[in-house]
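Novice: Using only what follows, build the 3D model:
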Amino acid sequence: MPTSDAHASDHHEPQNPRLFLPESTRAQLPEGWRADAPDERDVPELTALARRHETRARGWASSSEEDLLIEVSERGYLNRENLVLRDAAGELRGFASAHDRAAGRMLLTVTVDDRIGPELEDRAAEALFAWADEAARRIGAERGLEVQQIDSGAFADDDRQHRWLQTAGFEKVRTWWQMSRPVTPDEADLDSEIGHGVRIRQVERQGTGMPSEEDLRIVHDVLESAFEDHFNSHEETFDEFVFRLREDPGHRWDHWWIAEVVPDPDDPSSEPEPAGALVGVVADGEPAGSYVEYIGVLANARGRGVAKSLLRTVIADAATRGRDRVGLEVDASSPTGAEGLYVSMGWTTKYTTESWHKDVPVT
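Specialist: Below you'll find the predicted structure:
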């Protein structure tokens, strides 16, 4: 969507002046192009850009204005730096977002308008990835690191994005299957099929409707422990974890579950112990769906049906709410062989994404 002259002339100053491109990179941009920090008023343009990218690279679009608002709102800038490129007419042509996700891990999104021709697309991508390197150095320095990892992604069939990532020094390190499972109304009682000695409960809610901090800490501790032997695990503080998950437009406290196991099911005095956790969100669509953001089981509780019980719970919950599907992401090289469980319970791969990494020296 073109930007009006009025919008261009009174565009807000960046929330953080460090966001500007390095002089050497800025000089390589086409004449009249400028770099700026986006704000909430840019969300419609950013959403249109993201949806065009998804349609071209994957075949359909899913981004919403709520998704992009997370990136560029005042709240989003607490742990993100963003940059947009505008051409001489003021139209938005590129967007990059650097998310300080956890100590040592910076998530990077780079999106370029595919209507400006290969030469300008490549120049815009080069500038955005150069800015990302500088952002990584700043973030790494603030964290006191010697090396900052940049973690970016691409759809499996997006050759254009692959080329830019390779040119910028990234290496493909992982493949992820984005899976979906249909849900039918008669599965509303599926949560009755819980493993022996396993109990599933939602996080406790206080009189205000807010969750118990103790239960939230249980979820955080379980997931941190469950994923410590998984690919690219980076420790995330409790505050970082809760803040990030609450940002999701689909976040709901009643989509958080804790799995407990009774060490000795035959002993009435045996106290249940935390063994797993599942965090879900509402997925956009008509009707809405459910999506599993996280599911983790402690190593000493694996093999007792905890993961299957959690999955049956989220399926039953979706059916009760009138939803028609549950989605999730699985590491194609998962050390736990999780994909086997998902396939056995009816999940199939809808599309595939990739992780690309680059380590940037901070000093």
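
Novice: contacts and neighbour counts: CA atoms only from here.
Specialist: Noted.

Novice: ranges for the helices of the stretch 251-363 of the chain?
Specialist: For the stretch 251-363 of the chain, the helices defined by DSSP state H, counting those that start in this stretch cover 306-320, 338-344.

Novice: what's the closest of those helices to R34?
Specialist: helix 338-344 (45.3 Å; CA to CA).

Novice: Unless I misread the structure, L85 falls within a helix.
Specialist: No - according to DSSP: H, G, I helix; E, B strand; the rest coil, L85 belongs to no helix; its state is strand.

Novice: so who does it touch?
Specialist: 33-36, 92-95, 124 (CA atoms under 8 Å, 6 or more residues apart in numbering).

Novice: quick one: which of the residues you listed is most hemmed in?
Specialist: A124 (27 neighbours; other CA atoms under 10 Å).

Novice: Which helix or strand contains it?
Specialist: helix 118-143 (DSSP states H and E).

Novice: What is that helix packed up against?
Specialist: If you count contacts as 3 or more CA pairs under 8 Å, 6 or more residues apart in numbering; DSSP states H and E, helix 118-143 packs onto helix 23-26, strand 80-86, strand 92-102, strand 105-112, strand 147-155, helix 159-167, strand 348-361.

Novice: what about the first one, distance to the chain center?
Specialist: Spelled out, that is helix 23-26. 30 Å (CA atoms, centre = their mean, to the nearest Å).

Novice: and that helix, which residues are buried?
Specialist: R26 (16 or more other CA atoms under 10 Å).

Novice: Using JSON lines, please lay out the helices and strands packed on helix 118-143 together with distance to L128.
Specialist: Shown next, in JSON lines, are the helices and strands packed on helix 118-143 (distance: least, CA to CA, whole Å):
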{"stretch": "helix 23-26", "distance to L128": "9"}
{"stretch": "strand 80-86", "distance to L128": "8"}
{"stretch": "strand 92-102", "distance to L128": "6"}
{"stretch": "strand 105-112", "distance to L128": "7"}
{"stretch": "strand 147-155", "distance to L128": "13"}
{"stretch": "helix 159-167", "distance to L128": "10"}
{"stretch": "strand 348-361", "distance to L128": "15"}
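
Novice: Now show me the structure for the sequence below, then we'll compare the two:
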Amino acid sequence: MQETDGDASPVVALPDGPAGVTWRRIDAGSVDAVHAIARRIAEDETPGFPVGRSELDRSVQAAGSPGRTALAMRDGEPVAFGFVVPGAAAVRLPGGVLPAVHGLGIGRRLLAWQVAQARAVGAGPALPMGVRQPSVAVRTAALLAHAGFRPERTFLHLRRSPGAIRPAPLPADLRSAPFETRFDEPLRVAKNLAFADHWRSSPEDPEAWAQHHLGSWLRRDLSRLALTADERVAGFVVTWEPEDVTDESYVALVGTDPERRGEGIARALLTEVVAASAAAGRPVVTLEVDADSPTGADRLYASVGFERALEAVIHGLPS
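Specialist: The predicted structure follows:
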């Protein structure tokens, strides 16, 4: 009988080999080991951009089942990991292999398992699969290309260094407010509307919204909403507190009601967030943006002092 996950999707058997390597599933007790692998890879590929443990906790949770996880062990030490994370718009395949064991065939086996497991949970023409990697990860890009993946989209990691920022005014009919809990649902609705024309964005239901955006990493006090007189959300900047980084804020979401784009709402809120973050002892602000954003967001961020720090590429497997 074929093993299945809780949602009845098939579970693909873990890879076999190479010699001296064994495979097992990832559970709560092995996330620290996965974190150690991810940190070592980041030190090699993207120094200065550490991977937080909470990010991996979210991947374990989003995978939804141990059957969608894999951990490679060599001589009793963890050396590689992979997840298969289903989503509304795509199936993500996060993972990595320690540089010390490159060339042994571990990455090739891991990727083949991820692809097979992604197909088992429904990846196909309607639900593409994608692998996100820093553009400097040349070895991984070659592995992906050999497996048939192709670059599909580039995302820019932007950073604003400490420094004064000139305030920008909101339109006269709007007021700025922190992200209080009473706005959780109105902001979810506003986010779905603002991101409707973004690449591979799909509406989030209340459960997904809470899971992805309302965790312990959220800084409500450093987030800002633009509200109408009847308290409808016309724009928003949502800020997170990066793990293990004490002097930074991460802007996770920036959006404006499509009917009010071009009025300077996002710029005004961003200048408030930058100033509030500095006052809170976090003078560095980072964010990510689609290099081909339909709203021209990269130009907005450049105008308030953000500079390019890193590029990441989404590689997709054609159906």
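
Novice: hang on, the earlier thing: among the helices of the stretch 251-363 of the first structure, which comes closest to L29 of the first structure?
Specialist: helix 338-344 (44.5 Å).

Novice: and the closest one, which stretch of the second structure?
Specialist: Under TM-score structural alignment, helix 338-344 of the first structure corresponds to residues 297-303 of the second structure.

Novice: In that stretch, which residues are buried?
Specialist: Those would be 297-298, 301, for stretch 297-303 of the second structure by 16+ other CA under 10 Å.

Novice: do stretch 141-157 of the first structure as well
Specialist: 141, 145, 147-157.

Novice: Equivalent analysis for stretch 66-78 of the second structure, please.
Specialist: 66-73, 78.

Novice: Of those residues, which is the nearest to P94 of the second structure?
Specialist: For the buried residues of stretch 66-78 of the second structure, the nearest to P94 of the second structure is T69 (9.8 Å; CA to CA).

Novice: Can you find the partner of the closest one in the first structure?
Specialist: So, by TM-score structural alignment, T69 of the second structure is matched to N82.

Novice: and what of A38 of the second structure?
Specialist: Aligned partner of A38 of the second structure by TM-score structural alignment: A50.

Novice: how close does its match get to E273 of the first structure?
Specialist: 43 Å (CA to CA, to the nearest Å).

Novice: Am I right that H230 of the first structure falls within a helix?
Specialist: No - per three-state DSSP, H230 of the first structure lies outside any helix segment and is coil.

Novice: so how far is E260 of the first structure from the residue mapped onto R260 of the second structure from the first structure?
Specialist: Counting by TM-score structural alignment, R260 of the second structure corresponds to A301 in the first structure. As defined by CA to CA, A301 of the first structure lies at a distance of 9 Å from E260 of the first structure.

Novice: Next, show the common contact partners of these two.
Specialist: By CA under 8 Å, 6+ apart, A301 of the first structure and E260 have these common neighbours: A275.

Novice: More neighbours: those two, which one.
Specialist: Under the neighbour definition other CA under 10 Å, A301 of the first structure and E260 were set side by side, and E260 has more, 20 against 17.

Novice: Around the residue lying closest to the more buried one once chain neighbours are set aside, count how many other residues there are.
Specialist: In this structure, E260 of the first structure finds its nearest non-sequential neighbour in P274, 4.4 Å apart by CA to CA, 6 or more residues apart in numbering. By the criterion of other CA under 10 Å, P274 of the first structure has 21 neighbours.

Novice: P274 of the first structure against H220, yeah?
Specialist: No - counting by CA atoms under 8 Å, H220 is not a contact partner of P274 of the first structure; they are 11.3 Å apart.

Novice: buried stuff in the helix holding A124 of the first structure?
Specialist: 120-141.

Novice: Which stretches in the stretch 151-300 of the second structure count as strands?
Specialist: 175-177, 224-227, 233-240, 248-256, 284-290 (DSSP state E, counting those that start in this stretch).

Novice: can you list these in a markdown table and add distance to V91 of the second structure?
Specialist: Output for the strands of the stretch 151-300 of the second structure, formatted as a markdown table (distance: least, CA to CA, whole Å):
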| stretch | distance to V91 of the second structure |
| --- | --- |
| strand 175-177 | 35 |
| strand 224-227 | 31 |
| strand 233-240 | 24 |
| strand 248-256 | 20 |
| strand 284-290 | 18 |
